[in-house]
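S.K.: Structure for this input, please:
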Amino acid sequence: MSEQQLKELDEEKTTYRIEGFSCANCAGKFENNVKKLSNVHDAKVNFGASKISVYGEASIEELEKAGAFENLEVIPEKPTRTPVAEDEPKEDKIPFYKKHSTLLYSALFMALGFLSMAVNGNENIVTAALFITSMIVGGTSLMKTGLQNLVCFEFDMRTLMTIAVLGGVLIGEWAEVSVVVILFALSESLERFSMDRARASITSLMDIAPNEALIRRSGQEMTVHVDDIAIGDIMLVKPGQKIAMDGVIVDGSSSINQAAITGESVPVEKHEEDEVFAGTLNEEGFLEIKITKLVEDTTIAKIIHLVEEAQGERAPAQAFVDKFARYYTPAIMAVAALVVVVPPLFFGAEWGTWVYQGLAVLVVGCPCALVISTPISIVSAIGNAAKKGVLVKGGIYLEEIGALDAIAFDKTGTLTKGIPVMTDFEMINEQMDENKMMSIITALEYRSQHPLASAIMNRASDENISYSDVPVEDFSSIMGLGISGKIDGTQYYVGNSRLFSKLPEIHLTDAIENTITSLQQQGKTVMLAGTANSIKAIIAVADEVRETSQESLRKLHEAGIKETVMLTGDNQSTANAIGEQVGMTDVRSELLPQNKLEVIKQLKSRHKRVAMVGDGVNDAPALAASTVGIAMGSAGTDAALETADVALMGDDLNKLPFTIKLSRKTLNIIKANIVFAIGIKIIALLLVIPGWLTLWIAILSDMGATVLVALNSMRLMRVKEDE
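M.R.: Coordinates of the predicted model:
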């Protein structure tokens, strides 16, 4: 398909939320039904997020008809907003007894049937009528779908159950068939409940940001819905209120709790010109915020969208289960047929007994627990990670993270804060006043574009040393070496030792070289300042290491990461000092972006899976080449959110060990679920040999496995960072 065709299809896409999904197989059937609609070109169901994207034209009535086999309710993702009068009663949630009325009525008729059995006996017509009524009430939807599947030769769990129910009716097992129908309906309800609970993590994210905000527009203050807020509006936020939209503070300062976005538990101080995000909490001051993004483009909206998309991406384990289930269901039907036919034909056994056993095989063979074992785990884990400030872009990356052998880290902004600080200032020529020398150096750096210049200017400002009004003549930048300029008739130079070694009248003494070496070994960048005749001062600047870096590296090594490598453009001495401070197993220095890419390739040749942690933009080649690209501090950074496989929303590297732990726990739970789901089926099927398998045991084993698998998967919603 051409790029133009893809673009046209994307323009025709409409997304709807779906209520009523009970299983992944049903979601697949709904998707196929929608694809068959006359004006629909394609459709894609996201079972994890309970959504469908429709490419083409289809009315809600048509979509609900396509999902009528499971009574699906279709809701536009962006429903039309209508004003609600203040005195108009709010819509209440559907009461439990109404929502599950079919199941409750079916259970009531079944209970009356057992009561009639106790009074009138098993062969009584009233007893039979009560059990049949129970089956009809509770199993109409099941039978309708199952019969349609049989006609179309589509074999899923409902097909198996329909054959089992019909067979049970034919041999007169009214009571047991009634129980089977009710327990199957109950099992589906529990599956639906489990998936809804897993999806609740995303639903809660949707409710984080307020729907209305107080804004000032054209001199007037008004409360408006977020959909009606425009870029450039001024939003007014009082202490204790949540921020409704992304923007930049134009007046005021406050402490902002950003836990909803970054997972940080400690509030962050925000001042004028600082960016703030929708869904965060203004704890102290009164703020005036200029809106910079529409409601659909806010950071929280992007997070919700990315997480929902991630939940729809199938993990390798889920792909295996889906493929296995396609062959598993027909195989179970074949086994059931053999159980029915072989004993009577070849061993003279009773037909009635083995027909019953064959029906029990069909029931026990329902792949409910197996099919739900993976998606509920993935949805739970990705939702939990999002609430902790970690965006995992799909199930495949969730699995890959747990199997990482090596991790490469960009230094600046990842292991360090990315904000240089002037740490040392040592005068060599005592004849000049220290403040005057500092003023000269800062006046030169003020005209420089070098990243380290800000550190020197900040130090001068802190010490109230003036520099911006110092006149500088003949200023020039010497590429890769430093800067120079004439002040009060004297030519001054500021730069690295290579710059001064090129000046014919300068000689670097042993004392100066020893000082330079000592500072570099501490992880600092060293600059010299002086004239063409002499060195006047030594300056050291350092990019401060994050407080969490060392602890994070220790946790990663404890988690079994074999190799951690720091990648930086710094000189070897500075790089080694920082690498040793944080606990790296290897340090690669003086690297250009293409060199970082080569290092990643080398690591991949030694290890199966390698991650790269960077800022998501500058290290794009290395991030793309790694098995998992992890962007650091991605809140508000659209490029990082879009390009990285995993995004750590805050600047906390401790989220990385937590993510690895969550990934491994997810993998273990998925494997345990699959083994348990298949194991319980095998044990139940073995009961066929002595003829002990009953419909009761079959449905209870299937429902029990489903419940236990769902509960086991939902444990991932409660995994904590400090466990």
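S.K.: make it CA atoms for all contacts and neighbour counts henceforth
M.R.: Noted.
S.K.: Can you show me the strands along the stretch 351-500 of the chain?
M.R.: Using DSSP state E, counting those that start in this stretch, the strands found in the stretch 351-500 of the chain span residues 390-392, 406-410, 416-427, 473-478, 482-487, 490-495.
S.K.: Single out the most deeply packed of the ones you listed.
M.R.: strand 390-392 (a mean of 28; mean count of other Cα atoms under 10 Å).
S.K.: who does it touch, helix- and strand-wise?
M.R.: Secondary-structure packing of strand 390-392 (3 or more Cα pairs under 8 Å, 6 or more residues apart in numbering; DSSP states H and E): helix 299-312, helix 375-387, strand 646-648.
S.K.: Format the ones you listed as a markdown table; extra columns: distance to T694 and mean neighbour count.
M.R.: A markdown table is the format used below for the helices and strands packed on strand 390-392 (distance: least, Cα to Cα, whole Å; neighbours: other Cα atoms under 10 Å):
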| stretch | distance to T694 | mean neighbour count |
| --- | --- | --- |
| helix 299-312 | 37 | 22 |
| helix 375-387 | 29 | 28 |
| strand 646-648 | 48 | 30 |
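S.K.: compare with the first, here's sequence two:
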Amino acid sequence: MNEFKVKGLTCANCTRELQEEINRLPSGETASLSYNTGKLRLENTVDMKKVKEILSSDGAFIESDGEEGHQHEHHSVVNWIALLSISAIFYVAGFITEQWGNEFIAIGLFLAATVLSGYHTFLKGLKNLVRLKFNIETLMTIALIGALSIGEWKEGALVAILFGLNEYLEGLGMQKARKSMEKLLEIAPKEATLLENGQERIVKITTLEVNQIVLVRAGEKIPSDGIVIEGTSSINESAITGESMPVEKAIDDSVFGGSINNEGVLKVKIMKAYEDSSLAKILHLVEEAQETKTPTELFINKFAKYYTPLIMILSAIVMILPPLLFNGHWGEWFYQGLAVLIVGCPCALVLSSPIAIVSGITKNARNGILIKGGVFLEQLGKITTIAFDKTGTLTKGEPYVEDMQVYDPTFLQIAASIEKTSSHPIAKAVLRKAEGVNLEEPEEISTVSGSGIIAKIKGVTYYLGNEAHIKHLKLKDRVKDDIKFFKESGMTIVILANDTDILGIMGIADQVREESASVISNLHRAGINKTIMLTGDHEKTAEKVAKAVGLTSYFASLLPDGKVKKVKELSKNEKVAMIGDGINDAPALATADLGIAMGKGTDSAIETADIVLMQDHLGKLPSAIRSAKRVNTIIKCNIVLALGLKLIALLLTIPGLLTLWIAILSDMGATILVTLISLMVLYERKEK
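M.R.: Here you go, the predicted model:
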């Protein structure tokens, strides 16, 4: 399937109609034209000449390579502004001339203003009228013909000028949202410095292959995901994670493509071709996200198809019934009917959702929150319950020594000396606890499966492990009480003993993330009613974590299918989001109304969930939920405004007060308000 950048799309409703025309071409059934992104996708077999003809009928065109398309669009905008400005000057001149009594000159000036600002709309509307295609241009053309036919030169000119201005402002609003998104997509580096046989060579990042070495100087972007093989530096990963604080990187540390090297020089071994990198996947998903339509958008688009013919019928009724049934003046009610046509323009209504959706997705992407489509953004704003996995989500997923009972002063030194050869997570926790302690070298060491380690240091045999590992000893009451306390506190115990005595006990736990408690509190303030933990850990551990972070409830000892069952139960009465690591929790993520993964850019997280928190922590989730709720509120507000202003204008027909300029101002006002309110999402103050 081919993809083209289309310029000159002026309104969402017109774009939808252009797509429908392309869909009717041979092999064009699957073609899609997005107003949000300005992109056209179609099969290779579609006749491009006919596609270009369809686009040109609405003033749109396919952008060619290089700057030509940009220049074309720039000149089109300049010409449009110039024509509207000249039309406005003619209109003012006509108004002044009319006051001086030169009626024929005034009419000429009004006609000139009408032709300059309205010919484009008039020609398109005339073509549509011949084809019995009723859209906004058709309505405006009929209104202009009608106004001029009854001698309303001044109002006809004003309608043409204001409608031209309205179309320009409407396109400007969407262009602003698109540019904001394009700026986000520009973070991808274009070139890289490749090192081959000690020689440097500038290449395009798309040509980079796995295992090649690139040189990244201070201030340059890392071209693709890789591993540092030489140098140290601080790296700005905000393009991926949304986090502004730099991250220190040294040899063997992984780095993301698109992140910026702040200082020093790094040599990076490429581990993924650019198209497979985290950044490329993120940018691709962000682009795709703009093109998915929410249920609200789909409803509005469907409604708009029937709305325009309905307005034409209503206009005909206003023109005919009052003169026929109530002895109204034919000229006056014909004028009122023309005004109804203009009020009926569906632009503001169709525009009520897409700008807000694109702005919301862009804002969150900048913040390191990847939302895969408008439908998921809308859903996020409706969530009332969040279910959390424990390990790696509410906790760090790294064991640490939470408590320790020492019976012999050599306890920590001996335990760490035994663990220093192990790569087990618990061994790492013990070594972190013993940082700075002088360690001994074991003479002998062996592992006993399921219980622990036996080691000999300075001729003494030691046993390090769980309770089963020290069954050769009779435990004192004090030791029994300490073991019981650690277990009841939800800790895993590690005991060190020799042949005769116990030297000490460690209580190992998964450390709760520092931000978890404040995040849960913020989620409750953001309107989340229930925060629930679903974990495979035992009851005591689950209870301890739930209490520490302030969850409303928890369910322990759950296998993956148990989590799925629980999510299904919760979903019966609530809108549920499930948050996990995107791998073990994949079934539960898929079952929930919304799946949210903690990713740090991992492939599995990006591919599994509907939303990915690229920071790999929950810190920015409350702001994402507030942003989604704000977008949903704005869309509802826009729909009410778009329909409300039109309804008020239509009600003015009852006493016969509706004029052409009031009609166009009501439509123009609705469009401007809808656009400005939608763009507020982008400029919403960034939360700390």
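S.K.: ok so, going back, T299 of the first structure is nearest to which of the strands of the stretch 351-500 of the first structure?
M.R.: Taking Cα to Cα, strand 390-392 is the member of those nearest to T299 of the first structure, at 12.0 Å.
S.K.: okay, and that closest one goes to which residues in the second structure?
M.R.: Aligning strand 390-392 of the first structure against the second structure (TM-score structural alignment) gives residues 369-371.
S.K.: Tell me where the stretch 301-450 of the second structure has helices.
M.R.: Ranges of helices in the stretch 301-450 of the second structure, per DSSP state H, counting those that start in this stretch, are 330-343, 347-351, 354-366, 374-380, 411-419, 425-433.
S.K.: Identify the residue spatially nearest to T102 of the first structure, adjacent ones excluded.
M.R.: Computed as Cα to Cα, 6 or more residues apart in numbering, the closest residue to T102 of the first structure that is not its neighbour in sequence is G138, at 6.0 Å.
S.K.: Now check the second structure for the residue matching the one you found.
M.R.: In the second structure, G138 of the first structure lines up with S117, judged by TM-score structural alignment.
S.K.: Its match reaches S87, doesn't it?
M.R.: Yes. The criterion here is Cα atoms under 8 Å, and S117 of the second structure meets it with S87 at 6.0 Å.
S.K.: Please enumerate the shared neighbours of these two.
M.R.: I161 (Cα atoms under 8 Å, 6 or more residues apart in numbering).
S.K.: ok, back up a step: next, work out how far apart the match of G138 of the first structure and D667 of the second structure are.
M.R.: 17 Å (Cα to Cα, to the nearest Å).
S.K.: ok, the residue nearest the centre of the second structure - contacts?
M.R.: Geometric centre of the second structure, nearest residue: I361, 2.9 Å, by Cα atoms, centre = their mean. Applying Cα under 8 Å, 6+ apart to I361 of the second structure gives the contacts 286, 289-290, 370-371, 373-374, 377.
S.K.: What separation do you get for A331 of the first structure and F324 of the first structure?
M.R.: Per Cα to Cα, A331 of the first structure is found 10 Å from F324 of the first structure.
S.K.: Then N673 of the first structure?
M.R.: For N673 of the first structure, the distance to F324 of the first structure - Cα to Cα - is 14 Å.
S.K.: more crowded one of these two?
M.R.: Neighbours per residue, other Cα atoms under 10 Å: of N673 of the first structure and F324, the larger number sits with N673, 26 against 13.
S.K.: Can you tell me what the more buried one aligns to in the second structure?
M.R.: Using TM-score structural alignment as the criterion, N673 of the first structure maps onto N638 of the second structure.
S.K.: In contact with its match, which residues?
M.R.: Contact analysis of N638 of the second structure by Cα under 8 Å, 6+ apart lists 349, 352-353, 673-674, 677.
S.K.: Which of the helices or strands spans it?
M.R.: For N638 of the second structure, the enclosing helix or strand under DSSP states H and E is helix 621-651.
S.K.: and the residue nearest to T102 of the first structure, how many neighbours?
M.R.: Neighbours of G138 of the first structure under the rule other Cα under 10 Å: 28.
S.K.: Quick check: the gap between the closest residue to L112 of the first structure other than its chain neighbours and F114 of the first structure.
M.R.: Nearest residue to L112 of the first structure in three dimensions, chain neighbours excluded: L130, at 6.7 Å (Cα to Cα, 6+ apart). Separation of L130 of the first structure from F114 of the first structure (Cα to Cα) stands at 9 Å.
S.K.: for S573 of the first structure, same thing?
M.R.: 84 Å.
S.K.: How about F47 of the first structure?
M.R.: Taken as Cα to Cα, the span from F47 of the first structure to F114 of the first structure is 38 Å.
S.K.: quick one: what's aligned to D561 of the second structure in the first structure?
M.R.: By TM-score structural alignment, D561 of the second structure lines up with Q594 in the first structure.
S.K.: Tell me how many other residues crowd that match.
M.R.: Neighbours of Q594 of the first structure using other Cα under 10 Å come to 11.
S.K.: Please, where are all the helices along the stretch 451-600 of the second structure?
M.R.: Under DSSP H, counting those that start in this stretch, the stretch 451-600 of the second structure gives helices at 477-488, 516-525, 539-549, 560-571, 586-591.
S.K.: right, so of those, which gets closest to D276 of the second structure?
M.R.: Distance to D276 of the second structure, taken as Cα to Cα, is lowest for helix 586-591 among those, at 21.2 Å.
S.K.: Where does that closest one end up in the first structure?
M.R.: Aligned using TM-score structural alignment, helix 586-591 of the second structure spans residues 620-625 in the first structure.
S.K.: The matching stretch vs the second structure, average distance?
M.R.: For stretch 620-625 of the first structure, the mean deviation from the second structure after alignment is 0.7 Å (mean Cα distance after the TM-score superposition for the first structure).
S.K.: what's near enough to touch S116 of the first structure?
M.R.: Contact analysis of S116 of the first structure by Cα under 8 Å, 6+ apart lists 126-127.
S.K.: what about it, which SS state?
M.R.: Counting by DSSP: H, G, I helix; E, B strand; the rest coil, the backbone at S116 of the first structure sits in helix.
S.K.: next one: the one 3 residues further on
M.R.: When states are read from three-state DSSP, the local structure at V119 of the first structure comes out as helix.
S.K.: what about it, how many neighbours?
M.R.: 11.
S.K.: Show me which of F47 and F114 of the first structure is the more surrounded one.
M.R.: F47 (25 against 18).
S.K.: Can you find the partner of the more buried one in the second structure?
M.R.: Using TM-score structural alignment, the equivalent of F47 of the first structure in the second structure is Y35.
S.K.: isn't that match right up against C14?
M.R.: No. Checked against Cα under 8 Å, the pair Y35 of the second structure and C14 is beyond contact range at 9.0 Å.
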